[in-house]
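**Q** pasting the sequence and the predicted coordinates here, then a few questions.
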Amino acid sequence: MPHKVTVGLDGSLESSAAARWAAREALLREVPLCLVYADEWPVSAAMPVDRPGAQREWADELLDAAAGELRQSYPSLEVSTRRLSGRPAAALSIEAAEADLLALGSRGPSGVTGFLLGSVGMATICATERPVVLVRVPGNPGGPAEPPPGPPSGDVVVGVDIHHSCGSLLDFAFDEAALRGGRLRAVYGWSLPPFARDASALARAEREMSPNVARRLTAVLAPWRERYPSVEVEERAPIGGPSQQLVHAAAGAELVAVGRRIRRSPLGAHIGSVAHAAIHHCAAPVAVVAHD
């Protein structure tokens, strides 16, 4: 499989932010960047529909302008463009299958349309087994600050499940931390059993259970620590809901990685509560990584 980073564009500020993030990611990985647009993207105010062929002309101009801007900002980056046929989620999932990762813009919980709450992003996440990264506009409320020039150096946060295998997720998270030369914060949130009804019982249960939970988290991470000796790992196993603890731990992170269990059933796919919370409440880009 040829290595590359792919980003979906639709003319929004969010997709432009995703393209800039994807360009920096491609440089880190030393791979090309591919900008794509799907012909059947829902019509928006920014998109012309006044005559036949206008949307395609607009899409080609959008791709050319974005590619030109990125080539100027990152002269060493190889940038290509593709206009896709078909519905966005299906077309993007096909493109994602041939990439290291797919980046999409995200308006977060306050938007009405766009990749995420317009369902394109969520459908794409569920349709592909490649990592999908949702990126917000830097400087907007709830979004990250614009990163400084040069290679990034922030922490990567990963939500770990000590009860189920999540090898693909940990592969991705350790790779990203190694690329950045940053620290990996591995987080597992857990709750005390319901039988601990009073303060003394809660304190006793916490004392008895916390060391075992911490040991299990250490055991899960041990093979990756051995494979990535250069990555500094901070293990966190706080008491509390996994979603809340991950969002709390992600404050100030450069990238958040969460897992999505691959479900092959007639009921369809969904991303799970932890991934859903991270996408909606983490300011940093959120990578959703499928795993068995």
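**A** Sure thing, it's come through.
**Q** contacts and neighbour counts: CA atoms only from here.
**A** OK.
**Q** tell me what the helix or strand hosting L221 is packed against?
**A** Element membership for L221, per DSSP states H and E: helix 199-227. Packing contacts for helix 199-227, counted by 3 or more Cα pairs under 8 Å, 6 or more residues apart in numbering; DSSP states H and E, involve helix 167-180, strand 232-236.
**Q** what does the helix or strand following the first one rub up against?
**A** Using DSSP H and E, the helix or strand that follows helix 167-180 in sequence is strand 183-187. Taking contacts as Cα atoms under 8 Å, 6 or more residues apart in numbering, the residues outside strand 183-187 that touch it are 154-160, 173-174, 177, 231-238, 245-246, 249.
**Q** try stretch 195-208
**A** With Cα under 8 Å, 6+ apart, stretch 195-208 has contacts from L192.
**Q** any idea how far that stretch is from the chain center?
**A** Centre-to-centre, stretch 195-208 and its host chain are 36 Å apart (Cα atoms, centre = their mean, to the nearest Å).
**Q** same check on stretch 92-112?
**A** Offset of stretch 92-112 from its chain centre (Cα atoms, centre = their mean): 8 Å.
**Q** what of stretch 42-52?
**A** That offset, for stretch 42-52, works out to 29 Å (Cα atoms, centre = their mean).
**Q** run the angle between the helix holding L221 and strand 232-236 for me.
**A** Using axes from the mean of the first three to the mean of the last three Cα atoms, to 10 degrees, one finds that helix 199-227 and strand 232-236 are set 160 degrees apart in direction.
**Q** all helices for the chain, in order.
**A** Here the chain has its helices, by DSSP state H, at 13-29, 54-73, 88-96, 120-127, 167-180, 199-227, 242-249, 273-281.
**Q** rewinding a little: give me the distance from the helix holding L221 to the chain's centre.
**A** When distances are taken as Cα atoms, centre = their mean, helix 199-227 is centred 27 Å away from the chain's centroid.
**Q** do the same with stretch 56-70
**A** The answer for stretch 56-70 is 24 Å, by Cα atoms, centre = their mean.
**Q** ok, stretch 75-95 next?
**A** The mean C-alpha position of stretch 75-95 is separated from the chain mean by 17 Å, Cα atoms, centre = their mean.
**Q** over to that stretch now: how far is its first residue from its last?
**A** 24 Å (Cα to Cα, to the nearest Å).
**Q** also stretch 232-240?
**A** End-to-end distance of stretch 232-240 (Cα to Cα): 24 Å.
**Q** go through that stretch and flag the buried ones.
**A** E232, V233, E235, R236, A237, P238 (16 or more other Cα atoms under 10 Å).
**Q** which residues does the first one contact?
**A** What that stands for is E232. Residues near E232 by Cα under 8 Å, 6+ apart: G182, R183, L184.
**Q** save the buried residues of stretch 232-240 as CSV, and put in distance to P2 too.
**A** As requested, those are exported to CSV (distance: Cα to Cα, whole Å):
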residue, distance to P2
E232, 30
V233, 30
E235, 34
R236, 36
A237, 38
P238, 40
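**Q** A further structure is provided below for comparison with the first:
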Amino acid sequence: MERPVVAGVDGSAESLAAVEWAAREAELRDLPLRLVHAWNWNPHPPSDVPAGVTAAGAAQRVRARRMLDEGESRVRAVCPRVPLTADALEGPASAALLGAAKEAGILVLGSRGLATVTGIVVGSVAQNVAAASPVPVVLVSTGVLDESPASSRGATVVLGLDLADPCDEVLDFAFAAARLRGARLRVLSAWRSPALYTLGPGELALAEGPRRGEEWRGFQDAVLRPWRDKFPGVEVVGTVVEGRPATSLLGAAGEAGLVVVGRHAHEGHVLGRHNGPVTHALMHHARCPVAVVPHP
């Protein structure tokens, strides 16, 4: 049995946007959807807990159920036929979500969310989980709420392809996502000219920008060739630019339905690891969903 799409719910606008996106993704993939809310026991529950509930733990369970009910309502409004379950998980949010990821095919989170106790807007949970999840994590911002339910279909998928480390897991996810949506796949790779002092004997010719750019374009074509054959129905547009990859990807994200990037997976998936600069920039500034795909 295929693993479900799992979406985290914390009551924030971003998490509700993530729930709606996850529902549509589950429908596209013909998979069930599981909503999860993680909560910590707190002796001083939030003020919006009903006055008649006196036990702090019970009060927080009531609040968790309320958030899950709101998430379920969003799902039923956009994808009423998607098989749906909802669970409250006790424990620190990042650890609980990583536990849920072990049974997921894809984990979907709001790019920013609400702190459990104070309500301060933070992004630490999404960052921690994206950096340590064993499965792809899709980060969704509130901008997705402004889109129509069918907006994911036909919208361009952008793949940030690191030509120094082209990984099958990332390529497969991006091509499959484009095929699923009937979308064009734009593959964007960035390169930077080496400083003269880093070049070895006989390498000075590589410092010439036009020639080096052509070499990178040829390398990208070679990497993509077997994937074009594997996914013949996907229209692929390859682009190689000189400069910082984060800048180029953020520009491309403005007209994309999904951006896909990779990150190195680490044995044990320990919390506290950090995302790379490209993923970090996309998490904070991209308006479209960002998929972070782990690879060896």
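**A** Arrived safely. Please read these numbers as outputs of a predicted model, since none were measured by experiment.
**Q** TM value for the aligned chains?
**A** Overlay of the two chains. TM-score (TM-score structural alignment, normalised by the length of structure 1): 0.86; 278 aligned residues with a Cα RMSD of 2.8 Å.
**Q** one step back: packed most tightly, which of the helices and strands packed on helix 199-227 of structure 1 would that be?
**A** Of all these, helix 167-180 carries the top mean neighbour count, a mean of 20, counting by mean count of other Cα atoms under 10 Å.
**Q** and that helix, what other elements does it pack with?
**A** Short answer (3+ Cα pairs under 8 Å, 6+ apart): helix 167-180 of structure 1 packs on helix 13-29, strand 156-159, strand 183-187, helix 199-227, strand 255-261, strand 286-291.
**Q** quick one: list the elements packing against the fifth one.
**A** Looking back up the chat, that one is strand 255-261 of structure 1. If contacts are counted by 3+ Cα pairs under 8 Å, 6+ apart, strand 255-261 of structure 1 sits against strand 156-159, helix 167-180, helix 273-281, strand 286-291.
**Q** hmm, 6 Å instead?
**A** strand 156-159, strand 286-291 (3 or more Cα pairs under 6 Å, 6 or more residues apart in numbering; DSSP states H and E).
**Q** now the last one
**A** The contact analysis (3+ Cα pairs under 6 Å, 6+ apart) places strand 286-291 of structure 1 against strand 132-135, strand 255-261.
**Q** switch to 8 Å and redo it
**A** Looks like strand 286-291 of structure 1 contacts strand 132-135, helix 167-180, strand 255-261, helix 273-281 (3+ Cα pairs under 8 Å, 6+ apart).
**Q** quick check: closest non-adjacent residue to the equivalent of A86 of structure 2 over in structure 1.
**A** Aligned by TM-score structural alignment, A86 of structure 2 pairs with T81 of structure 1. Once flanking residues are discounted, T81 of structure 1 sits nearest to L35: 4.6 Å by Cα to Cα, 6 or more residues apart in numbering.
**Q** buried ones in stretch 17-27 of structure 2, by neighbour count?
**A** By neighbour count on 16+ other Cα under 10 Å, the buried set for stretch 17-27 of structure 2 is A17, A18, V19, E20, W21, A22, A23, R24, E25, A26, E27.
**Q** same question, stretch 205-221 of structure 1
**A** For stretch 205-221 of structure 1, by 16+ other Cα under 10 Å, it's E206, S210, V213, A214, L217, T218, V220, L221.
**Q** so what's the aligned partner of the fourth one in structure 2 up against?
**A** Read that as A214 of structure 1. Under the alignment by TM-score structural alignment, A214 of structure 1 pairs with R217 in structure 2. Residues in contact with R217 of structure 2 (Cα under 8 Å, 6+ apart) are T239, V240.
**Q** one more time with 10 Å, if that's ok
**A** The contact partners of R217 of structure 2, by Cα atoms under 10 Å, 6 or more residues apart in numbering, come to L163, S189, A190, R211, V223, G238, T239, V240, V241.
**Q** again with V135 of structure 1
**A** Counting by Cα under 10 Å, 6+ apart, V135 of structure 1 has contacts 14-22, 103-108, 143-144, 255, 279, 283-287.
**Q** what does Q60 of structure 2 give?
**A** Residues in contact with Q60 of structure 2 (Cα under 10 Å, 6+ apart) are W39, N40, W41, N42, P43, H44, P45, P46, V49, V53, R66, E90.
**Q** so what's the residue count around the residue nearest to T81 of structure 1?
**A** By other Cα atoms under 10 Å, the residues close to L35 of structure 1 number 24.
**Q** how close does it get to A97 of structure 1?
**A** Distance from L35 of structure 1 to A97 of structure 1, by Cα to Cα: 15 Å.
**Q** cool, and D171 of structure 1?
**A** For D171 of structure 1 relative to A97 of structure 1 (Cα to Cα), the value is 17 Å.
**Q** ok, A283 of structure 1 next?
**A** A283 of structure 1 sits 26 Å away from A97 of structure 1, going by Cα to Cα.
**Q** who has more neighbours, these two?
**A** Of the pair A283 of structure 1 and A97, A283 is the one with more neighbours under other Cα under 10 Å, namely 27 against 16.
**Q** what does the more buried one correspond to in structure 2?
**A** Matched by TM-score structural alignment, A283 of structure 1 corresponds to R287 in structure 2.
**Q** that match and E147 touch, don't they?
**A** No: with contacts counted by Cα atoms under 10 Å, R287 of structure 2 stays clear of E147, the gap being 11.1 Å.
**Q** shared neighbours, those two?
**A** Joint contacts of R287 of structure 2 and E147 (Cα under 10 Å, 6+ apart) are G257.
**Q** need the winner for burial among the helices and strands packed on strand 255-261 of structure 1.
**A** Using mean count of other Cα under 10 Å, strand 156-159 ranks as the most buried of these, with a mean of 28.
**Q** post-alignment, it versus structure 2, mean distance?
**A** Following superposition, strand 156-159 of structure 1 is found to deviate from structure 2 by 0.7 Å on average (mean Cα distance after the TM-score superposition for structure 1).
**Q** for that strand, packing partners?
**A** helix 167-180, strand 183-187, strand 232-236, helix 242-249, strand 255-261, helix 273-281, strand 286-291 (3 or more Cα pairs under 10 Å, 6 or more residues apart in numbering; DSSP states H and E).
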